[in-house]
Structures are given as C-alpha cells and as structure tokens.
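Undergrad: Predicted model, plus sequence, below.
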Amino acid sequence: MRLWSIHPRYFDAQAVTSSWREGLIAQRVLAEPGSSLRSHPQLQRFLEAEEPLEAVAAYLGGVADEAGARGMDLDRSRIIAAGSLREPLVVTDGQLDYEWGNLRRHLLERSPDVAARWARVWRPQPHPVFVVVGGGVAAWELA
C-alpha cells in the first residue's frame, strides 16, 4: 500500500489510479477495526489523526479532485466519510523528499514526458491533506 504525501498534480495517470485504489483499500481497513492490515505502516499517520476515516476520505477527495481536473472519472460515492479535517496531517520534508525520489524513478520508467514536466522541481508540494514540517524520513517508511 502506498499513500503518497506528494500532491497528485505530479502523478501520471497510473499513479492517480493507483492512489485512488490504495486509498480505497486504506478506507476499508480503517472502517474495519479488527482488520489485520490496520498495522500497515502507511496507515500510521491516518490512525494518528483525530478522525482516521475523515483523514483518508480527505486524501481520497484530493486524488479525485486531480483526476477530475484531468477528465478522469473516479466514483466519489465510494468515499464513505465527509473528508473534513480540523487540522492537516503532518509530513516531514525528509519524507516528502524520499517519496519524491521514488516517484521520479517511477515516472522516468513509465512516463518520461511527465518526469520531464517536473524535472526542475526540487521539492514538490504535499497532498492537500498534509502540512510540511522539518524532519527526516518517517520511521514507518524505513521499517
């Protein structure tokens, strides 16, 4: 499961689609308290939110917004919460940089045109549910 901290504007179509799919999986896991996948490292920051389902719904909403801007049709009725956050989730600049390196490698392999469009971006903007703070790569990423 990969729930990118990066704004979906930097994604190719494959990353938009997979972010939607992975977000829906995360939503299902968070909605089922007994799920064995609740301990998945990618879910940690959503579980730390005051309302985890609202947090993942807001994440899905951001992906759906980007998809809509590209003319892609994602079924928003699959989002089961309102997606309103009182406070944004936190992502460190180190985590954002780490993910940016991973995403750039994927884009170079499968979507060189998209990689070229963003080649001059040193650090991308975060997904709208996140606010960037100083720090290293998340411990759950390295686990």
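TA: Looks like it arrived, so ask away. What you see is a predicted model; the values in this text were computed from it and never measured.

Undergrad: make it CA atoms for all contacts and neighbour counts henceforth
TA: OK.

Undergrad: before we move on, what SS does Val132 have?
TA: Secondary structure of Val132, reduced to three states by DSSP: H, G, I helix; E, B strand; the rest coil: strand.

Undergrad: Please name the residues that touch it.
TA: Val90, Val91, Thr92, Asp93, Pro126 (Cα atoms under 8 Å, 6 or more residues apart in numbering).

Undergrad: For those residues, pick the one with the most neighbours.
TA: Greatest neighbour count in these, by other Cα atoms under 10 Å, goes to Val91: 23 neighbours.

Undergrad: Packing partners of the helix or strand where that one lies?
TA: Val91 belongs to strand 89-92 when elements are defined using DSSP states H and E. Under the contact definition 3 or more Cα pairs under 8 Å, 6 or more residues apart in numbering; DSSP states H and E, strand 89-92 sits against helix 44-47, strand 130-133.

Undergrad: Just the buried positions in whatever helix or strand comes next after the first one, please.
TA: Read in the C-terminal direction, the helix or strand following helix 44-47 is helix 52-69, with elements assigned using DSSP H and E. In terms of neighbour count (16 or more other Cα atoms under 10 Å), helix 52-69 has its buried residues at 52-67.

Undergrad: Could you do stretch 29-37 as well?
TA: Using 16+ other Cα under 10 Å as the test for burial, stretch 29-37 gives Val29, Leu30, Leu37.

Undergrad: adding another structure so you can compare the two:
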Amino acid sequence: MRLWSLHPKYLDARGLSALWREALLAQAVLAGRTRGYRRHPQLARFRATRNPRGAIAAYLRAVAEEGARRGYRFHAERIRPGRARMRLPVTRGQLDWELAHLRRKLWGRDRAAYRRLPAARLAAHPLFDVRPGPVEPWEERR
C-alpha cells in the first residue's frame, strides 16, 4: 500500500489508479471493515488524528478530484461520508524520499511521465502541511 504524500497530479495513469484503489482499501481498514492491512505503517498518520475516517475521506476526495480532472471515472460515491477540516503534517524529508521513489517507478514504466516531473521540489497532497524534518518514521525503507 502506498498512500502518497505527494500531490496526485504527479502520478502517471497507473499510479493514480493504484492510489485510488489503495486509499479505498485504507478507508475500509480505518472503518474496521477488513482484517488485512490493519497494522500497515502508512495508516499511522491517519490514526493519529481525532477523526481518522474523515481524514482518509478528505485524502480520497483529492484523489477523486485529480481523477476527474484527467477524465477518469473513479466512483466518488465510494468515499464514505465524513468531513475533516484538518491538515496533517508531513516532513520535507518524506516528500523528498517519495519523489526519489516516484522517479524510480516512472523511469521503469512511463518515461514520458518521468520527464514531466518538475526538477524542483514537488507540492504535497492537499491534505498535508509540509514541515521541516527527515523521512517519516513509519516509512518502510529498504
């Protein structure tokens, strides 16, 4: 499961579709509707909020908006009700790590998308507020 902290506009078609599916899975996990992935480290930042279901719903809405902007047919009605007027923190180190990870993925599967990535630092997903710091402790680094 990869719940990108980067803005979904940087993902290629395959990556955005995968993000949609994986965020829906995260929504099911946070709602207690599945037995798998309950201990997935990337869910820690959502669980740390007062309203984990609202936070993942807000995350999903931004992904759905990016899909709609591209003409994809993500079924936004699958996003469970819930509003979260919050911004979750994410470190600059995490965004930089994810950018390097995304570059590796795109180099292997979509060179055109790789070339479209800006050279400078990328924007975060709209749910996140960027702060200085290293890679997040929940990130599984190989």
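TA: Done, it's in. Bear in mind that the values here come from a model prediction, so they are computed numbers and not experimental data.

Undergrad: what's the TM-score here?
TA: TM-score of the superposed chains, computed with TM-score structural alignment, normalised by the length of the second structure, equals 0.93; 141 aligned residues with a Cα RMSD of 1.5 Å.

Undergrad: Which of the contacts of Val132 of the first structure are retained in the second structure?
TA: When you map the contacts of Val132 of the first structure onto the second structure and apply both residues aligned by TM-score structural alignment, their matches' Cα atoms under 8 Å, the shared contacts are Val90, Val91, Thr92, Asp93, Pro126.

Undergrad: what's the closest of these to Gln42 of the first structure?
TA: Of all those, Gln42 of the first structure sits closest to Val91, with 12.1 Å by Cα to Cα.

Undergrad: Tell me who's in contact with Met1 of the first structure.
TA: Met1 of the first structure makes contact with Glu22, Gln42, according to Cα under 8 Å, 6+ apart.

Undergrad: ranges for the helices of the first structure?
TA: 13-31, 44-47, 52-69, 93-110, 112-117, 139-142 (DSSP state H).

Undergrad: Output those in a markdown table; the columns should cover distance to Ser77 of the first structure.
TA: Below are the helices of the first structure laid out as a markdown table (distance: least, Cα to Cα, whole Å):
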| stretch | distance to Ser77 of the first structure |
| --- | --- |
| helix 13-31 | 11 |
| helix 44-47 | 21 |
| helix 52-69 | 11 |
| helix 93-110 | 28 |
| helix 112-117 | 29 |
| helix 139-142 | 30 |
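
Undergrad: Quick one: closest of those helices to Arg78 of the first structure.
TA: Closest approach to Arg78 of the first structure among those (Cα to Cα): helix 13-31, 7.7 Å.

Undergrad: That closest one vs the second structure, average distance?
TA: For helix 13-31 of the first structure, the mean deviation from the second structure after alignment is 0.4 Å (mean Cα distance after the TM-score superposition for the first structure).

Undergrad: which residues are contacting that helix?
TA: The contact list for helix 13-31 of the first structure, computed with Cα under 8 Å, 6+ apart, reads 1-4, 8, 35, 37-38, 43, 47, 52-53, 56-57, 59-60, 63-64, 66-67, 78-80.

Undergrad: For stretch 8-26 of the first structure, list every residue counted as buried.
TA: 8-13, 15-17, 19-24, 26.

Undergrad: Equivalent analysis for stretch 110-123 of the second structure, please.
TA: Tyr114, Leu117, Leu122, Ala123.

Undergrad: Format those residues as JSON lines; extra columns: distance to Phe74 of the second structure.
TA: Formatted as JSON lines, those follow (distance: Cα to Cα, whole Å):
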{"residue": "Tyr114", "distance to Phe74 of the second structure": "24"}
{"residue": "Leu117", "distance to Phe74 of the second structure": "24"}
{"residue": "Leu122", "distance to Phe74 of the second structure": "24"}
{"residue": "Ala123", "distance to Phe74 of the second structure": "22"}
